[in-house]
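Student: Give me a model of this one.
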Amino acid sequence: MTRTKQTAKKSNGGSAPRVSLQVDTASAPAEENSTSDGRINRGDDKMEIDEMDDHNGFCIICRDGAESCEDNTLYLCDFCPRVTCRLCMEIPPGLDDAILEDNVTFICICCHISRQQHGKDRSPYYGFYHDGQPVSTFLRIKSTFEISMSSQLSAAPIIMIHLVLVDFEASSGSPFRFAYEYLRPYFPDGGIEYREIFYDIGSNAKALRYRASMRPLIKELKKQCVSDRIVFAISTHTD
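Tutor: I've put the predicted structure just below:
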């Protein structure tokens, strides 16, 4: 069964609890090539559906979730963490209930294109499959896809630490700070932190003072850190 969840536009803050529906793994499109008429050829090995609980919180196409309404449905891809919102797809009339039936799986446009690039045959993007067969006609994407096919909009907690050499002019901003400001709206419930640390380790004495000053920060981050990812950037006088 196609899995969905409700989410609000990122500027509205927060996401509603997702609704995970049971998926029949036998009905999913296999990793083998699709035929020109859209059917999925199954081989001896079937691709496992990744039963992930960490699907992305925002649509991979519009990178949001609701341009014209407060709430919007996100369809969870059964083969990767990406999601696609209802507003970015032109689902044929009368199929809203059919695509939520048992044995219906959803494949995002990124996974579809990846399979096309690694396969011999080409087929339109159908999106929804029932027992390996397209549910209906091809699925039209209404928005412009502007990021890499390998991209994800992961909202997994992250800490960004910017090490800045003393006397380095950073008042006009830095690419690392810009990246943080760009990513912050994608964490409406928190989960992203930015720390700017000035350092000078030009001598042993300065290095010891720097190490001592970092101990309280490290302890603080360890207490509150639930992040799987820590990203460091270093700014110096060099290009």
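Student: from here on, contacts and neighbour counts on C-alpha atoms
Tutor: Noted.
Student: next SSE after the host helix or strand of L183?
Tutor: Element membership for L183 (DSSP states H and E) is helix 175-183. Downstream of helix 175-183, the next assigned helix or strand under DSSP H and E is strand 192-199.
Student: Just the buried residues of that following strand, please?
Tutor: I192, Y194, Y199 (16 or more other CA atoms under 10 Å).
Student: Which neighbouring elements make contact with it?
Tutor: With contacts defined as 3 or more CA pairs under 8 Å, 6 or more residues apart in numbering; DSSP states H and E, the packing partners of strand 192-199 are strand 158-165.
Student: could you check the angle helix 175-183 makes with the strand it packs on?
Tutor: Going by axes from the mean of the first three to the mean of the last three CA atoms, to 10 degrees, strand 158-165 is angled at 160 degrees with respect to helix 175-183.
Student: quick check: longest helix of this protein.
Tutor: For the chain, the longest helix by residue count, based on DSSP state H, is helix 204-224.
Student: could you check the angle strand 158-165 makes with that helix?
Tutor: For helix 204-224 against strand 158-165, the angle by the same axes, to 10 degrees is 170 degrees.
Student: could you give the angle of helix 204-224 to strand 192-199?
Tutor: Using the same axes, to 10 degrees: helix 204-224 against strand 192-199 is 170 degrees.
Student: Same question for helix 204-224: list its buried residues.
Tutor: By 16+ other CA under 10 Å, the buried positions in helix 204-224 come out as Y210.
Student: for R115, helix, strand, or coil?
Tutor: Following DSSP: H, G, I helix; E, B strand; the rest coil, the label given to R115 is helix.
Student: Return the distance of F232 relative to Q116.
Tutor: Plainly put, F232 is 36 Å away from Q116 if you go by CA to CA, to the nearest Å.
Student: Now the second one, please; I'll put the structures next to each other:
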Amino acid sequence: MSLKRDLPTSTLSGFALSGLLILTLLNILLQNMPNSIQTAGNELLKLNVNEGVANAVTTVVVYFRGFDTLGEIAVLFIASLGVGLMLHSNSKCDIKAESNFMLQTASRLLFPIIMLFGIYVMIYGHLSPGGGFQGGVIIASGVLLLLISHKEFEIPHAVIVALETFAGVSYVLIGLIGLLVLDKFLGNFLPHDISQTGLLLSGGIIPIIYMIVGIKVGSEMSMIAQNLIKRSNDV
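Tutor: Purely as a prediction, here's the structure:
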């Protein structure tokens, strides 16, 4: 039996109109999108010359769209809080098992190297590929290595709270200072010069913001990993 006999004429007409509409929209997007993207990119690069840092991507993430980045770390905080509440239990019966000697020794040797690399990626994110999100996740991976290799290792909750509070308050305070000094939230009120490529202190507040983001991301990802690993049997 043919498709025309199985489907009503109205249904076939709807499919045809939908297909025509999709093709029309795709045609419009393919014609206009490359020019729009190129125009936006050129404008951002022009602004980056006077207001940004050597890594233009960092300028966009933590400066031009700083509000969006603030929202992203807020979402990560909510995710960390949700995982903690979901896996919370009054039981003290852990299911972590003691790892072998080789894993424990290797984790002790690798942890400082992972931490150092994460801090480097976080601090130099305005000069090279990297940044707060990447550095924070690298640091959290080092914490995860200790969590899975040492049964008794645990990050004190007070430390996580202190780090998250410090990072969140610092981010908002820096934004408000920029608002007071330059009449713009997260305004770059510290000396900055994009021509000084390679100098750590050439980005004004931008590297400071990325370090704050790295602290917040690293602490929250570490807490998520700890909550997932140290859950109890009754979960």
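Student: Just give the TM-score of the two.
Tutor: The TM-score (TM-score structural alignment, normalised by the length of structure 2) is 0.24; 95 aligned residues with a CA RMSD of 5.7 Å.
Student: Columns distance to A8 of structure 1 on top of the buried residues of strand 192-199 of structure 1, output as CSV?
Tutor: Listed next are the buried residues of strand 192-199 of structure 1 as CSV, based on distance: CA to CA, whole Å:
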residue, distance to A8 of structure 1
I192, 19
Y194, 25
Y199, 41
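Student: hang on, the earlier thing: could you point out the helix or strand that follows the longest helix of structure 1?
Tutor: Toward the C-terminal end, the helix or strand that comes next after helix 204-224 of structure 1 (DSSP H and E) is strand 229-235.
Student: by contact count, what packs against that next one?
Tutor: Counting contacts by 3+ CA pairs under 8 Å, 6+ apart, strand 229-235 of structure 1 packs against strand 158-165.
Student: In terms of secondary structure, what does the strand it packs on contact?
Tutor: Other helices and strands packing on strand 158-165 of structure 1, by 3+ CA pairs under 8 Å, 6+ apart, are strand 192-199, strand 229-235.
Student: got the buried residues for that strand?
Tutor: Neighbour-count burial for strand 158-165 of structure 1, counted by 16+ other CA under 10 Å, picks out I158, I159, M160, I161, H162, L163, V164, L165.
Student: Tell me what angle it forms with strand 229-235.
Tutor: Using the same axes, to 10 degrees, strand 158-165 of structure 1 lies at 20 degrees relative to strand 229-235.
Student: before we move on, back to that, possible to save the helices and strands packed on strand 158-165 of structure 1 as a markdown table with distance to L221 of structure 1?
Tutor: Converted to a markdown table, these look like this (distance: least, CA to CA, whole Å):
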| stretch | distance to L221 of structure 1 |
| --- | --- |
| strand 192-199 | 10 |
| strand 229-235 | 11 |
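Student: Give me the residues contacting the helix holding L183 of structure 1.
Tutor: Outside helix 175-183 of structure 1, the residues within contact range by CA atoms under 8 Å, 6 or more residues apart in numbering are M160, H162, Y194, A233.
Student: Check those residues and tell me the two furthest apart.
Tutor: Within these, Y194 and A233 form the most distant pair, 11.0 Å apart (CA to CA).
Student: ok, longest helix in structure 2?
Tutor: If you go by DSSP H, structure 2 has its longest helix at helix 9-51.
Student: Which secondary structure elements does it sit against?
Tutor: Short answer (3+ CA pairs under 8 Å, 6+ apart): helix 9-51 of structure 2 packs on helix 56-59.
Student: residues of the helix it packs on that come out buried?
Tutor: Buried residues in helix 56-59 of structure 2, defined by neighbour count with 16+ other CA under 10 Å: A56, V57, T58, T59.
Student: nearest spatial neighbour of the first one, skipping sequence neighbours?
Tutor: What sits nearest to A56 of structure 2 in space, not counting adjacent residues and going by CA to CA, 6 or more residues apart in numbering, is N48, at 6.4 Å.
Student: quick revisit: would you turn the buried residues of helix 56-59 of structure 2 into CSV with distance to F77 of structure 2?
Tutor: Below are the buried residues of helix 56-59 of structure 2 laid out as CSV (distance: CA to CA, whole Å):
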residue, distance to F77 of structure 2
A56, 26
V57, 23
T58, 21
T59, 23
